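Q: After the sequence you'll find the predicted model.
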Amino acid sequence: MSPKKCIFGCEGKLNLFALPKEERIRQQWIQYLFSDQRPPKATVYVCSRHFSEDSFVNKAQYDAGFSARLLLKDGALPFIHGDVEESKAAASPVLLPLTRFRNTACQTDPEPKVSVATQFCHYMVSVGTQTSYSPSTRCAATQLSYNTLKQHVRSKATQASVSHCNVGTVTTQSETGIQPGVRPAKRPRLEMKEEEEGEEPEEETDLPEASDQYDPICEPYEPDESSSEPPDSREAEATPSHYNDPKYIVFESCLRDLFLTCPVCGLSCEVRRGRMGTFVYFSQLCPSCDYSRKWESQPVAGSTPLGNLQMSAAIYFTGGSFSQVEKVCRAMNLQVFQSDTFRRHARMFLEPAINHKWKRDQQVLMERLRGEGSVAVGGRMRADLLGHCGKLGSYTLMHLNSSSVIDIQLIQSAGVSGSSHVETEALRRGLDLLQVNRLSVDHIVTDRRTRVQKYLRERNVCHYYNIQHLEKGLSRKLKKLAKSKECLLVRRWLPSIRNHVYWSATTSTSAPEKVAKWKSLVNHIQNVHTHDDPLFPTCAHPNRVSVDPSKWFQPDSVALHKLKKLLLNKRILADVGKLSHDHQASSLERFHRLVCHFAPKNVAFPFVGVLCRLYLAAMHFNEDAERHKERSSEVTAETQQSEPKPKYVSELMKLLFEEVFKEPSTYVDELKRIPVPADLSPV
């Protein structure tokens, strides 16, 4: 097989180019090389000595030793006939720009559009003169950005850098902003296990669960089209600011299509993939022209992909369950990290951020309430964890005028005398906190628990009872009484008796008047509207004659006797006199229903985990209360199209990435100051 030779007989180690495959450009080559002569039937080669310097894509890289062979531009034409040495003198007048052949050969052919994604960096060294160099371009069928297609080349034999000598010269910087002869700083190495082509996906290799070392914060590799400086040479920013970028679900096959072919020579490339949770990277290497690059799906700070951390934060901050999210991801084969990574993120970053934000918001709320003078608060106990086992108990203090949670105390039963003392201890801590912050309590509305009554009486705090608590307890007893055969009439009177509880409390302020109105219920059920009590001698409504006497209780009947014994009980009368006539604790009921979303009782969380989830529920509830207050004060005819994004989640994300992730030790120390009792064995 004869060796390839230039058609003009040039000798030496040269780059040879065959006739192009595109018919129009091929005919231009033939017409220019052979004029009116018939071209030979054998394959024709033309060496690089018969082309101008601007006919090549990678002339600068080839001269610097970074490319093994020269690559022609699309549409490049040879310009020198015969021997090169003989044509040197006539080279200048023979030089014809590419546009001349384009205009003469095809008048209707427009200038080809050049994609910015096909521009590559060139090193230009100027010695003795001031030189500017315009990088070569070509059109390629790709949608990759300019920085993504930046060329990274390697040397097969050695690792060499281009020396730069500046001797009385002015060297212009290339479009990529790379200083000639200045080696860019290395990007921090990401520790992960790479997955070879054709292998099954492996589990991510994130940091071990036992590791408590915080990763140093450094700028991740994130291509930025607005910056002319390469990612490796940019100084590391102190704050990762990419958490607000939009995210998308991308299929792996679509990603691989971007790296299968070399954007320089168009040949097949070697592609390797690595994964760590939601993070994936692709390494591309062209065996022909040594083009290489590495693409990463998300910024990496230290060894922590920001997408993994933000996904953990989104699950935690919204009260979600990682196990449920993991099931959804596994169902659609969406890659996700393991539960150990989620717990490590929570312990190192998320819980310190939640604790800090709640303490800060709590101080702002107390300062605002301090200007209003004395406040009316409501208190409610909730048993947490594993179905009312009494292991943990939380007590909530709420400002009743604004329906805002002021404080939440979490108590473990082992830290007090027993589970029956959890409520009084939590209430004591909450009132002490209000006192330390110079917030005076006008009165408090709670349930009718005996220990709480005694404690507030000893502390000299005005105490009222929640009407709903009395109504629910009384309704249970009435339903039990209505099951007997002789008391079936009680079932018909249940709604009226429940309404009478609210009417007796809310229409009177003094305790004797509340009791007098409550006693009038016994006369109502007998169709008697005059009373023996001087404070309430007669009913305000007109007396109506009933046509159905069977719906009234008959005097001296068994049903009336049992009902009077229940309604006129000494304990019931005392509690009716202390019912709250102004504020009710219905907002506390709504808050406890919300807590079931953030901290469900059928899931076992650690002590700090329960506390942080209670704080999240309080921030969510206070934000909703403030939003409803703003809506009620604004009169508008426009309807609300969609529920706005929770503001507290956005603020937590900003705090996490701009403060906590930057210096986590300060916030972790703040969280560690919370006294955590020893863990109990599960019941």
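A: Everything's here; your move.
Q: only C-alpha atoms for contact and neighbour calcs from this point on.
A: Noted.
Q: If I follow the layout properly, residue 201 ends up in contact with residue 195?
A: Yes. If you go by C-alpha atoms under 8 Å, residue 201 and residue 195 touch, sitting 6.7 Å apart.
Q: what's around the residue lying closest to residue 18 once chain neighbours are set aside, how many residues?
A: In this structure, residue 18 finds its nearest non-sequential neighbour in residue 45, 4.6 Å apart by C-alpha to C-alpha, 6 or more residues apart in numbering. For residue 45, the count of nearby residues is 16 (other C-alpha atoms under 10 Å).
Q: can you point me to the longest helix in this structure?
A: When the chain is parsed with DSSP state H, its longest helix is helix 607-633.
Q: mind listing what's buried in that helix?
A: Neighbour counts over helix 607-633 (16 or more other C-alpha atoms under 10 Å) mark 607-625 as buried.
Q: just checking, what packs against that helix?
A: Applying 3 or more C-alpha pairs under 8 Å, 6 or more residues apart in numbering; DSSP states H and E, we find helix 607-633 packed against helix 351-370, strand 404-412, helix 586-598, helix 647-655.
Q: quick one: what helix or strand has residue 394 in it?
A: In this assignment (DSSP states H and E), residue 394 forms part of strand 392-399.
Q: picking that back up, distance from the longest helix of the chain to the middle of the chain?
A: The chain centre lies 18 Å from the centre of helix 607-633; the measure is C-alpha atoms, centre = their mean, to the nearest Å.
Q: here comes the other one, which I'd like you to weigh against the first:
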Amino acid sequence: MSRRKCYFGCEGKLNLFASPKEESTRQYWVQFLFAGQQQPTANWFLCSRHFSEDAFLNRAQYEAGFSARLLLRDGAVPSVKGRVQESEALASSSQQTPTTHYRHTGCQTDPLPTVSVATQFCHHMVSVGTQLSYSTLKNHVRSKGVQVTLCSSVDTENPQQDTRLKLSSTPGKTSAPSPGVRPAKRPRLELQEEEEDEETFSHPHDSTNDLGDSEMSGMESACDYTDPKYIVFESSLRDLFQTCPVCRWECVVQQRSLGTFVSFSQRCPNCQYTRKWQSQPIKENTPVGNLQMSAAVYFTGGSFIQMEKICKAMNLRMFQYDTFRRHARMFLEPAINHKWKTDQQTLIEHLKEEKDKIAVGGDMRADSPGHSAKFGSYTLMHLKSNNIIDVQLVQSNEVGGSSHMEKEGLRRGLDFLEAHHLNVDYIVTDRHAQVHKYLKERNVDQYYDVWHLEKDLSKQLENLAKNKECLVVRKWLPSIKNHMYWTATASKSGAEKVAKWKSLVNHLQNVHTHDDPLFPKCAHPDRVSRDPNKWFQPGSTALSKVEKLLLDKRILRDVEKLNHDHQISSLEAFHSITEGFTPKNDVLSSVGRLCRLYLAAMHFNENAKRDQSTTLEGKAVCRLMFPHCKNGQCIATPVQTEPTFQYVSDLMKLLFEKIFEDPTRYTEDLNKVSLPEDSRGAAGTQQSRQQVQEAPGTSGQQHRTGWRA
């Protein structure tokens, strides 16, 4: 453009025009300029000073700053010959009678001030309504009149090219730091195109050039992840950019999308007005909405597969599963690990301040029923506060089989408490034989949970009650269960517990005096029943079988070790919550399963001490339930207040304010966690730690069709 000059040699700010293509108009130009002389062979141009003011389409917009250059009307011809200097052009135009041109820009959403622009000519007054507020135009306004900032050139000749935005939903891989040198903040992310199978929406006026690095840097914006979000239809968005807010011409609209992110570039072919708009902030080349969607699914224990099905059902744009896994590996899992370790250390410091030995409960949960479990998680709970202290993940091939996972998980948990100088007073567990032997060797006092013993004994009594000669046993099942709980809590001495348990056999025969000196007589008054069929008859088959079962040596030994203060029913409740975060049928990697266990622990600890709900009058609220374990009997259970999810908000804050800025330290902390290596395939080949974190589970296809990610 710098080589082009006006044919008459005019100087100053020029708008140059080439000779028109229409033959009749072109001949008029040639006759005006050369008047029969020979026409030069080189290309020639005329500047705007050789045309009258009514020869232009957008003279008012150009002088107001809304157009970058002047546009000639069809059939416009020059009328001023010779060199015209800029000062002469201004002087001649100042001698004309000034006419004020008013252009009103209205909005359908916000009340706007009237924008009045004084120009040197006008033919009529135009009032234009638009859906854009005046604030959208402020980005293009400068101090000299009103000017627009031009975007880069837009190609409209290839409307069928790919319109997806070439930016990354996740950061690129960073190089390994030098030994002994802590790396600085991660380098600027490389632009890469997502391999997505989503549709791109074509438009007759779409431009399809991909954004470059310079344009991408201009799209970076402040990240406010707490902003409310809304579902907006694409047609509603296109209505905002269909027409020019200045001249009301139909604009060329370019749309680019990446997952939940969409951007529009608008250009008016008439007045050259341009504008860019994006649906969400972009930070480090990553759309914030994409990352926050992954975080919301993961932090709440949800399933990406289920979320993807929901989005597809309502045609809501969503990124791919691989993007979700990269988000999890690089940001989400380091955030979960850091939050859990911080909360765990706070709980340990609080327990140290009490300067007392702690009573803990321990139990294992396997990832599948039976002896085919691959993973097992062993949990230690502080029984006084019902808070989870530690969770250990064990893989079966580490210890030689599923039956050895519980002992190994307990060993790791006790080693963790010992390393943090927490003294264990006693531990309440189930009746696992290996656990009993290990705790005896480690000199740790062990007690049994009443529910586990009652559960095992009830199964044997129910099987006994199926015999025709022992039908009376079924009538006594609730009483036997209640007697076991009373035996556990009525005395701290093991001998007294055994004596009270043996008295049950006398109760079955309606005898309330006993030979045991520790418990010679029942405390309740004697009751005489008129129906002898309610009692066990002396010497009957039913009584002998029940007596043999209740007075078995192992049963008596276990009754002696029943805990009198605390039970691990809260630990069973934690396992129920864990089922929502890591269902047993899911296929998860080691790090994915461990992080979801941490999420379940954070959720349980936050809601461990919820109060009972009350009515407006202050009365406690209960609900009737018919649990399967009660064989259809109705029980009243208290209704607790709604759970809170403050840990999710804390994780979001940690993610966007710290980890997203520099994830290196947090990723290193996660890599220090001791995790079993996943095995894949029938041969059980061992995978590296990097492959384990990349993989969603034992099989990518299997995981895609599974219930949860």
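A: Arrived safely, thanks for sending. All figures in this text were calculated on a predicted structure; none of them were measured in a lab.
Q: returning to that earlier point: give me the distance between the strand holding residue 394 of structure 1 and the centre of its chain.
A: Put simply, strand 392-399 of structure 1 sits 28 Å off its chain's centre (C-alpha atoms, centre = their mean).
Q: Could you do stretch 478-489 of structure 2 as well?
A: What separates the centre of stretch 478-489 of structure 2 from the centre of its chain is 46 Å, taken as C-alpha atoms, centre = their mean.
Q: Give the aligned range of that stretch in structure 1.
A: Counting by TM-score structural alignment, stretch 478-489 of structure 2 falls onto residues 495-506 of structure 1.
Q: what's that stretch in contact with?
A: Outside stretch 495-506 of structure 1, the residues that touch it by C-alpha atoms under 8 Å, 6 or more residues apart in numbering are 467, 471, 475, 514-515, 517-518, 521, 576-577, 579-582.
Q: go with 7 Å
A: Contacts of stretch 495-506 of structure 1 with the rest of the structure, by C-alpha atoms under 7 Å, 6 or more residues apart in numbering, involve 467, 471, 514, 517, 518, 579, 580, 581, 582.
Q: one step back: kindly name the residues of structure 2 that line up with the strand holding residue 394 of structure 1.
A: Under TM-score structural alignment, strand 392-399 of structure 1 corresponds to residues 375-382 of structure 2.
Q: Average separation of the matching stretch from the aligned part of structure 1, please.
A: Taken over the aligned residues, the distance from stretch 375-382 of structure 2 to structure 1 averages 0.6 Å (mean C-alpha distance after the TM-score superposition for structure 1).
Q: Which residues does that stretch contact?
A: By C-alpha under 7 Å, 6+ apart, stretch 375-382 of structure 2 touches 359-367, 387-396, 405-406, 409-410, 413, 571.
Q: ditto for stretch 527-543 of structure 1
A: Residues contacting stretch 527-543 of structure 1 (C-alpha under 7 Å, 6+ apart): 513, 516, 517, 520, 523, 552.
Q: Please flag which of the residues you listed sit within helices.
A: Under the assignment DSSP H, those contribute 513, 516, 517, 520, 523 to helices.
Q: Top of these by number of neighbours, please.
A: Within these, residue 517 tops the neighbour count with 24 neighbours, counted by other C-alpha under 10 Å.
Q: ok, for that residue, nearest residue in space, not its chain neighbours?
A: The spatially closest residue to residue 517 of structure 1, leaving aside those adjacent along the chain, is residue 504, at 5.5 Å (C-alpha to C-alpha, 6+ apart).
Q: Whichever residue in structure 2 pairs up with residue 279 of structure 1: what's it in contact with?
A: By TM-score structural alignment, residue 279 of structure 1 lines up with residue 261 in structure 2. When contacts are counted by C-alpha under 7 Å, 6+ apart, residue 261 of structure 2 is found next to 279, 280, 287, 289.
Q: Which ones among those residues lie within helices?
A: Among the contacts of residue 261 of structure 2, the members falling in helices (DSSP H) are residue 289.
Q: which of the contacts of residue 261 of structure 2 lies closest to residue 28 of structure 2?
A: residue 279 (51.1 Å; C-alpha to C-alpha).
Q: Burial check on that closest one, number of neighbours?
A: Residue 279 of structure 2, neighbours per other C-alpha under 10 Å, totals 16.
Q: distance of it from residue 265 of structure 2?
A: Plainly put, residue 279 of structure 2 is 12 Å away from residue 265 of structure 2 if you go by C-alpha to C-alpha, to the nearest Å.
Q: Could you tell me which residues touch both of these two?
A: By C-alpha under 7 Å, 6+ apart, no residue touches both residue 279 of structure 2 and residue 265.
Q: hey, where'd the strands end up in the stretch 201-350 of structure 2?
A: In the stretch 201-350 of structure 2, the strands defined using DSSP state E, counting those that start in this stretch lie at 252-258, 261-267, 274-278, 282-283, 286-287.
Q: the inter-axis angle of the first one versus strand 274-278?
A: Strand 252-258 of structure 2 runs at 20 degrees relative to strand 274-278, counting by axes from the mean of the first three to the mean of the last three C-alpha atoms, to 10 degrees.
Q: buried sites along strand 252-258 of structure 2?
A: Of all the residues in strand 252-258 of structure 2, those buried under the rule 16+ other C-alpha under 10 Å are 252, 253, 254, 255, 256, 257, 258.
Q: Just give the closest residue to the fourth one, not the sequence neighbours.
A: Which is residue 255 of structure 2. Counting by C-alpha to C-alpha, 6+ apart, residue 255 of structure 2 lies nearest to residue 264, which is 4.6 Å off, once chain neighbours are set aside.
Q: what sits against that neighbour?
A: By C-alpha under 7 Å, 6+ apart, the contact set of residue 264 of structure 2 is 253, 254, 255, 256, 276, 277, 278.
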